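Asker: After the sequence you'll find the predicted model.
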Amino acid sequence: MNSDIDLKTVNRRSFLRLSACAAVGTSSLFSTLFNLRQLNAAAANTTSGSDDDYKAIVCIFLYGGNDSNNLLIPSDAATYATYAAGREQLAIPRDQLLALNSLNSDGRSFGIHPSMTGCHELFNSGDLALVANVGTLLAPATLSDYRNRTAAIPDHLFSHSDQQVLWQTSVNENASVDPTGWGGRIADLIHSTHNNSSISMLVSLSGSNFFQVGRTLLPFRTNSNGSSTYDILNGWDSHATTRAEGFRQLLDKDYANLMEQAFADISNSAIKNADTFNAAIAAADEFEMLPDTSLGRQLRMVAKMIQSRQELGQRRQVFFVATGGFDTHGPQLDSHAGLLGGLDAAIKGFHEALGSIQAQDCVTSFTASDFGRTFDTNGRGSDHGWGGHHIVMGGAVNGQRIYGDFPDINFGSAHDTGRGRWLPTTSVDQYGATLARWFGIPDSELPTVFPNISNFATSNLGFMS
């Protein structure tokens, strides 16, 4: 990185990309050391609540832009005919849809993709809800706003990187707001009154992300195998044991040089926390109901951390997991069916895992993605869109309902910005604020977490009890 960069000339977009590059280029160990240094200072002032008050939210990010036009599908004869005509070769046959017995259908009928048998079961049993046509907005918008690019319309629509940042931060590029994520801002507000731990309440199982960047806290990054530490401490032969013992002796010395002492102190703290973390996780269940996929393994570690929450001193946690492959410009039907099937198996397995440790009521999972995709086809797949449909799951969810406004899927409708790129009818801020309120953020602090929320008529979509 150029050491002569003038920070006064770096705009928000550049700052975020530089930060992301730095995070990717830095080893996970030194990232963990940096995090623990901040977290140890913050934890000195923490107080603990009762274990009965435990809550967690789990962001499941679908990188690439999920084509949710084939996730939630109208199934009444007239609207399905419009769907089939618009989607052409991307249409799912009507007789293959899994019927949703929605409690708030308003006379309409919907089905879910045939690969999502687990989510279908969870919806109809009341443990899962769907939120229609969610997207990045700064204020309620009309087609005129979109065409004239008024203040309601975010910058850089249909761009993967920019819309990933906006989904995870709710901060538009040119806004004079700290470039932090809304998960990080939630944690900043409540960590001191809920957690008594040197391990962050922000936990990423999928590397660096913008969602969990806070002003005070940064995410603790681990993987599906547990927390790593210095390689020199690993190994089993006599030489490895000697090296490890020598390194520990170096860390235990008193140093006159402040930098050397700081490195020793932070290293000892990191090793201690890694040992505590790994010991707690080792005692947790294996949760074999979760599939042996990348997303399944990430959620298995989340379940282990939730089961180990008392040992880890956690009463609020914000998790980030992710899976990719959703940029389906090419042959889509089979590949997308596989992607949704993998997501479905992980979600259903995670719900069962939480049930086995009596934690379903205190954990809420939700999907997020770059954007929806075009309703029409490019001949083989679909292209970058805007509004999309999302899943919320958990025992505290007011399930078996579809929230938000399903778009008018006729081409040229008031929701069509072109090619069936649906103008969102629900904002990311409203979606996130509904989760944040359940998590413990008071109404008075919602504008701190979601800077655009006051522009919308409601900050509570009703899908959380």
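Answerer: Thanks, I have it.
Asker: contacts and neighbour counts: CA atoms only from here.
Answerer: Will do.
Asker: does residue 418 really touch residue 412, like I thought?
Answerer: Yes - with contact defined as Cα atoms under 8 Å, residue 418 reaches residue 412; the gap is 7.4 Å.
Asker: Looking at the two, which has the bigger crowd around it?
Answerer: residue 418 (15 against 12; other Cα atoms under 10 Å).
Asker: Contact partners for the more buried one?
Answerer: Taking Cα atoms under 8 Å, 6 or more residues apart in numbering as the contact definition, residue 418 lies against 411, 412.
Asker: and the comparison structure, right after this:
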Amino acid sequence: MKTQITRRELIKAGASVTAGLALSGVAPSFAAPSPRPQSIALNLRPQKKALVFIMLDGGNDSFNMLVPTSAPHYREYQQSRSNLALSQQSLLPLSGFTDKQGRTFGLHNSMPEVQALFAQKQLAFVANIAPMITPVSQAAMQNGSAQIPLGLLSHADQFRHWQTSRPHQRINSGWFGYFADALQPNRPVSEIPMNISLAGSNIMQNGAQSSHYSITDKGSVGLIVNEQKTPLNRELLDSFEDLLTADYQNDPFKQSYLALTREAQAQHEVFRSATHNVRVPGSFSDSPLSQQLRQVAQSIQAADALNTPQQTFFLRYIGWDHHDELLNNHAEMLRVLSKALGEFQHALNSMGLTDQVITFTGSDFGRTLTSNGNGTDHGWGGNTLVMGGDIQGGQIFGEYPSLSLDNNPLNAGDGVLIPTTSTDQLYAELAHWFGVQRKQLNALFPNLAHFNNGTSLTGLIRA
């Protein structure tokens, strides 16, 4: 009897399930993109809080990030991962935590800062998580009845689903955007949006009416000419001011362009003024991620001056698609991530912002347990982390899966693991912490009701 499906069949399963639902008349929106963002009526409790999302873009091999160290479970890991297995002696122990199955765990040795934060109970992991529509079984995968996310194993689709948490649709709005719709419904154009991106355009911070404000690792980028008082610069500034005040009544395109330019310039001047004298304690590495998180800390400290007491931040750390040279590249990138997280949380603690900020990561998908020779291929379930003073740290939430390839009910084929925790469950807990009422979580995350009777990751955040 066949017990697994191949990776090729897994990809095909997504297409067949979508087609079957469309033909049967069940949930026709499952196969069709939403034409435009739909507003959601949320009542958020105003408070000084920030959510920081870091997308590990490409698909983090997170079963080499968080590894079982208890003897029988490490042997399963070692056998499944073959030439990609890390030595047991190299792993950084996560002391003080044993799961319900008696397993202990360690971290990749590139992550000493994350190990320290776990020990300080300011960081926790969520195991085997991914965007999901409903719980999925191996049998349903085999017979084609599983409701799996659109474009499963596809970078573009899974990247989108992590931002929207609506994997039954391809939409261009995300749950951070819905926050802004509720909290800044009539925002003046000169006022900074509460959603700030350090990765340019994104879906997660787009709402039905709201958008985000983009900055770089060096801060806000405006249209101000070098302000040294030279004749040339005065001439350039005069020309620029003339451009902004011009009136092109008979040219709608120029009118629209200038309106956007004026808005961008006004916001830049507000942002620069609010953050100019804010100093972030501690040292930050030269990596782009560390420098971006320094800007995030500066923006959170300036929240009152920006008139944005509640904020969200979107960051991307690109390059995790390790089909080749996994061991060396993964070690280097985990080192950058760990240092950046340690530096950021240290700064927040020093600034008295420990309990006001939660940082969490996502990644397109987990990767196959099996080696392709020198790397791994696209998977589904993976592990992520959550960090902050209000986190019940020092724990692994969700269900860390068996890493055996034999008789594993979560092995969908070729070492692709079926997730056991939905992003909805994590996001619902974070949204409630941010101020969303429990009774409104199902409107924000429409698939939440399919998991554990609609419960989130209870216990993740301190009461």
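Answerer: Cool, the structure landed. On a predicted model such as this, the values are computed, not experimentally measured, just so you know.
Asker: so what number do they get for TM-score?
Answerer: The TM-score (TM-score structural alignment, normalised by the length of the second structure) is 0.84; 422 aligned residues with a Cα RMSD of 2.8 Å.
Asker: Go ahead and name everything in contact with stretch 306-315 of the second structure.
Answerer: Contacts for stretch 306-315 of the second structure (Cα under 8 Å, 6+ apart): 46-55, 176, 191-199, 204-205, 270-271, 274, 292, 296, 300, 303.
Asker: Can you select the buried ones from the residues you listed in ChimeraX?
Answerer: In ChimeraX syntax, the buried subset of the contacts of stretch 306-315 of the second structure is picked out as below (16 or more other Cα atoms under 10 Å):
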select :48,49,50,51,52,53,54,55,176,191,192,193,194,195,196,197,198,199,204,205,270,271,274,292,296,300,303
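Asker: The contacts of stretch 306-315 of the second structure in strands, which ones?
Answerer: Applying DSSP state E to the contacts of stretch 306-315 of the second structure, the entries found in strands are 49, 50, 51, 52, 53, 54, 55, 195, 196, 197.
Asker: could you dump these to TSV with distance to residue 17 of the second structure?
Answerer: TSV is the format used below for these (distance: Cα to Cα, whole Å):
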residue	distance to residue 17 of the second structure
49	40
50	38
51	35
52	34
53	31
54	31
55	28
195	35
196	37
197	35
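Asker: Distance-wise, check the spatially most central residue of the first structure relative to residue 139 of the first structure.
Answerer: Per Cα atoms, centre = their mean, the C-alpha nearest to the average position across the first structure is that of residue 59, at 2.5 Å. Plainly put, residue 59 of the first structure is 23 Å away from residue 139 of the first structure if you go by Cα to Cα, to the nearest Å.
Asker: What of residue 39 of the first structure?
Answerer: Taking Cα to Cα, one finds residue 39 of the first structure at 35 Å from residue 139 of the first structure.
Asker: cool, residue 249 of the first structure as well?
Answerer: Residue 249 of the first structure sits 58 Å away from residue 139 of the first structure, going by Cα to Cα.
Asker: and if you look at residue 206 of the first structure?
Answerer: When residue 206 of the first structure is compared with residue 139 of the first structure (using Cα to Cα), they lie 31 Å apart.
Asker: ditto for residue 172 of the first structure
Answerer: Look at residue 172 of the first structure and residue 139 of the first structure: by Cα to Cα, they are 12 Å apart.
Asker: if you count what's nearby, which of those two comes out ahead?
Answerer: residue 172 (25 against 20).
Asker: quick one: the counterpart of that one in the second structure and residue 150 of the second structure, what's the gap?
Answerer: Correspondence of residue 172 of the first structure to the second structure, assessed by TM-score structural alignment: residue 167. According to Cα to Cα, residue 167 of the second structure stands 6 Å off from residue 150 of the second structure.
Asker: now do residue 72 of the second structure
Answerer: Note on residue 72 of the second structure: its distance to residue 150 of the second structure, by Cα to Cα, is 36 Å.
Asker: neighbour count winner among those two?
Answerer: Neighbour count, other Cα under 10 Å: between residue 72 of the second structure and residue 150, residue 150 has more, with 25 against 11.
Asker: which SSE is that one in?
Answerer: Using DSSP states H and E, residue 150 of the second structure sits in no helix or strand.
Asker: aligned partner of it in the first structure?
Answerer: Per TM-score structural alignment, residue 150 of the second structure is aligned with residue 155.
Asker: Return the residues in contact with its match.
Answerer: Contacts for residue 155 of the first structure (Cα under 8 Å, 6+ apart) come out as 172, 173.
Asker: The second structure: which residue goes with residue 72 of the first structure?
Answerer: Residue pairing (TM-score structural alignment): residue 72 of the first structure is matched to residue 66 of the second structure.
Asker: gap between its match and residue 240 of the second structure?
Answerer: In terms of Cα to Cα, residue 66 of the second structure sits 53 Å off from residue 240 of the second structure.
Asker: Between these two, tell me which one has more neighbours.
Answerer: residue 66 (23 against 15).
Asker: Neighbours of whatever residue of the second structure lines up with residue 124 of the first structure, how many?
Answerer: Matched by TM-score structural alignment, residue 124 of the first structure corresponds to residue 119 in the second structure. A count of nearby residues for residue 119 of the second structure, using other Cα under 10 Å, gives 19.
Asker: list the contacts for residue 119 of the second structure?
Answerer: Going by Cα under 8 Å, 6+ apart, the list of residues near residue 119 of the second structure reads 94, 95, 96, 393, 394.
Asker: what about 6 Å?
Answerer: residue 394 (Cα atoms under 6 Å, 6 or more residues apart in numbering).
Asker: Please give the three-state secondary structure assignment for residue 157 of the first structure.
Answerer: coil (DSSP: H, G, I helix; E, B strand; the rest coil).
Asker: and it, how far is that from residue 173 of the first structure?
Answerer: When residue 157 of the first structure is compared with residue 173 of the first structure (using Cα to Cα), they lie 11 Å apart.
Asker: Same check on residue 422 of the first structure?
Answerer: 22 Å.
Asker: what about these two, which has more around it?
Answerer: Using other Cα under 10 Å as the criterion, residue 422 of the first structure and residue 173 rank with residue 422 on top: 28 against 19.
Asker: Kindly state which residue of the second structure is aligned to that one.
Answerer: Using TM-score structural alignment, the partner of residue 422 of the first structure in the second structure is residue 417.
Asker: Against residue 416 of the first structure, how distant is the match of residue 150 of the second structure?
Answerer: Where residue 416 of the first structure is concerned, residue 155 of the first structure sits at a distance of 18 Å (Cα to Cα).
Asker: try residue 154 of the first structure
Answerer: 17 Å.
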